[in-house]
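J.: Quick one, what's the 3D model for this:
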Amino acid sequence: MSDEKPISLERALEILEHGVVDAEHGAIRWSSNHTFLISVTHQGDTIAAVYKPQRGERPLWDFPDGTLCYRERAAFLTSQALNWELVPPTALRDGPRGLGSMQFFIEHDPEYNYFSFDPSLIPQLMRLALFDVLVNNADRKGGHCIVDSQNHLWGIDHGITFHHAYKLRTVIWDFAGQPIPDAWLADVQTLYDRLQTPNDTFCEAIHQLISASEVKAFIRRMEQLLTTKRYPSPGPGPNYPWPPV
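T.: Sure, this is the predicted structure:
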């Protein structure tokens, strides 16, 4: 893997989408689905990536089989459309083990997560919490919040998102009931408007990745946030993922 120069996020996505997988470094053992660390090379640049093949997805009772890799891509496109840079560049493509998601690997300390974060990360956590409401994240564990060498917060593992029913399970309830910053509401409004435009590239892509009922639920969540202008509070039923890390 090349460390001679930093790779921009745009270049990382290009490598993921068009590069050649030239090495597989083994399975990532703490994942509930088959997950592999790989190297991808394109035009002389090599990056590390996390590869989650569709056929290695563990069946779930409440999510359709074989859809988790599509949801990983949908979460990235949503983050990208919002211009929030919360989800690392993620491609949906064929790999050594078939179709799957490939996500740019963010170098980080796995022992440093939500439960040990410095208070300086609170503004970034607030935005990640809002993102999780938007994508209906059913599994925001503390270990799914990572920080790179530039102190930038990233969210990973978005395979169980975008369900049409309310599924929000997260450790980040710190901001429940608080007002959402106006700038982020404006971003949500822009995203909402794009989903009302059939020939918009984001609208077209999302409809190819999740079901029509899930798109409608996505729109309803945006409408609710734009109306209340506040972070939701935990409701009845399970609200936290298990295990929490």
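J.: When you work out contacts or count neighbours from here on, use the C-alpha atoms and nothing else.
T.: Will do.
J.: Check this protein for its longest helix and report it.
T.: helix 212-228 (DSSP state H).
J.: May I see the buried residues of that one?
T.: Within helix 212-228, the residues that count as buried by 16 or more other C-alpha atoms under 10 Å are Glu214, Val215, Ala217, Phe218, Ile219, Arg221, Met222, Leu225, Leu226.
J.: which outside residues touch stretch 12-22?
T.: Here stretch 12-22 makes contact (C-alpha atoms under 8 Å, 6 or more residues apart in numbering) with 38-43, 45-47, 49, 89-93, 95-96, 102-104.
J.: One more, so I can put them side by side:
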Amino acid sequence: MTDLTIRARIREASNATFLADLDGEAVVYKPVEGERPLWDFPDGTLAGREVAAFLVSEAFGWSVVPPTWLGDGPFGPGMVQRWQDIDPEQDAVDIVAPDVAEAPDSGWLPVLEAIDEHEQPVTLVHEDTEQLRRMAVFDTVVNNADRKGGHVLAMPDGHRYGVDHGLTFHVEHKLRTVLWGWIGEPLTPDELEGVDRVSEALRGDLGRALEEHLTPQEIDTLGARCAALRAVGIFPPPPGHGPAVPWPLF
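T.: Alright, predicted model coming up:
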């Protein structure tokens, strides 16, 4: 990928992340060399798990994750992902006053209540949409440990992309997300069919493709999570041990 050129560094990211240009197209480039070691994710690379998340997203058929692949750039091999221009006027996840969250037909689902820096009550909310429901199902299957509000991209056409999937596919339960608004609700037929597509794909091309990025145990556990979610047929609650949301929330 000799044509990848760096435009700028994205300094808000915890690992080396760059806005780059590839054949006239804007992309995000995260070199493996710039990854910080994580004691609780010792296997593989963040870049590999990001690509694995995209492959699972494709198996779902919902375009939860923007096109993502492994490529070579000025700082060596890394994750490359197509840049997305969000709509700054839309918020899929937000922090609002309690009366806003509780207003009839607000479109918001509350997640948790807190006190802000001014000692005022606030509520973490997210929108109640098909796009975010699908993202929540995806996060459950890939065991996403870091679904922050800022990792949900609100697109002008109403689509919602999820990004930053380096902390996924752990064999232990690690789900930490701001998308808890549907706990206990039945999965729709469309959502169940999506889980079935992933389960089926794991027995074929998807399973073989994931071998490049995940351990055999991680792949087996991914299949087990699909089976478990299909069996219960509802959005599961947090297990009750460990944090249920990432920090910071955004």
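J.: just to revisit the earlier point, between the buried residues of helix 212-228 of structure 1, which is closest to Asp118 of structure 1?
T.: For those, the residue nearest Asp118 of structure 1 by C-alpha to C-alpha is Leu225; the value is 27.5 Å.
J.: tell me the contacts of the equivalent of the closest one over in structure 2?
T.: Per TM-score structural alignment, the equivalent position to Leu225 of structure 1 in structure 2 is Leu229. Neighbour list for Leu229 of structure 2: Val141, Phe235, Pro236 [criterion: C-alpha under 8 Å, 6+ apart].
J.: The first one: how many residues sit nearby?
T.: The one in question is Val141 of structure 2. Other residues lying near Val141 of structure 2 total 25 when counted by other C-alpha atoms under 10 Å.
J.: wait, is it part of a strand?
T.: No. Secondary structure of Val141 of structure 2 (DSSP: H, G, I helix; E, B strand; the rest coil): helix, not part of a strand.
J.: Quick check: the aligned residue for it in structure 1?
T.: By TM-score structural alignment, Val141 of structure 2 lines up with Leu134.
J.: how close does its match sit to Ala48 of structure 1?
T.: Between Leu134 of structure 1 and Ala48 of structure 1 the computed distance is 28 Å (C-alpha to C-alpha, to the nearest Å).
J.: All the helices of structure 2, residue numbers only.
T.: Under DSSP H, structure 2 gives helices at 46-60, 98-102, 130-142, 189-202, 205-210, 216-232.
J.: Go through the shortest one and flag the buried ones.
T.: Yep, that's helix 98-102 of structure 2 we're talking about. Under 16+ other C-alpha under 10 Å, the buried positions of helix 98-102 of structure 2 are Pro98, Ala101.
J.: Show me what that helix is packed up against.
T.: On a contact count with 3 or more C-alpha pairs under 8 Å, 6 or more residues apart in numbering; DSSP states H and E, helix 98-102 of structure 2 meets strand 108-115, strand 121-127.
J.: how about those strands in CSV, adding distance to Trp39 of structure 2 and mean neighbour count?
T.: As requested, those are arranged in CSV below (distance: least, C-alpha to C-alpha, whole Å; neighbours: other C-alpha atoms under 10 Å):
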stretch, distance to Trp39 of structure 2, mean neighbour count
strand 108-115, 29, 17
strand 121-127, 30, 21
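J.: So which of those strands is nearest Glu211 of structure 2?
T.: Across those, Glu211 of structure 2 has its closest neighbour in strand 121-127 (34.3 Å, C-alpha to C-alpha).
J.: Relative to Val80 of structure 2, how far out is Thr68 of structure 2?
T.: On the measure of C-alpha to C-alpha, Thr68 of structure 2 and Val80 of structure 2 end up 6 Å apart.
J.: between the two, who's got more neighbours?
T.: Val80 (27 against 22).
J.: these two touch, right, that one and Val27?
T.: Yes. Using C-alpha atoms under 8 Å, Val80 of structure 2 is in contact with Val27, at 6.4 Å.
J.: per the alignment, His108 of structure 1 corresponds to what in structure 2?
T.: Aligned counterpart of His108 of structure 1 in structure 2: Ile86 (TM-score structural alignment).
J.: My error: substitute Ala74 of structure 1 in the last question.
T.: Counting by TM-score structural alignment, the partner of Ala74 of structure 1 is Ala52.
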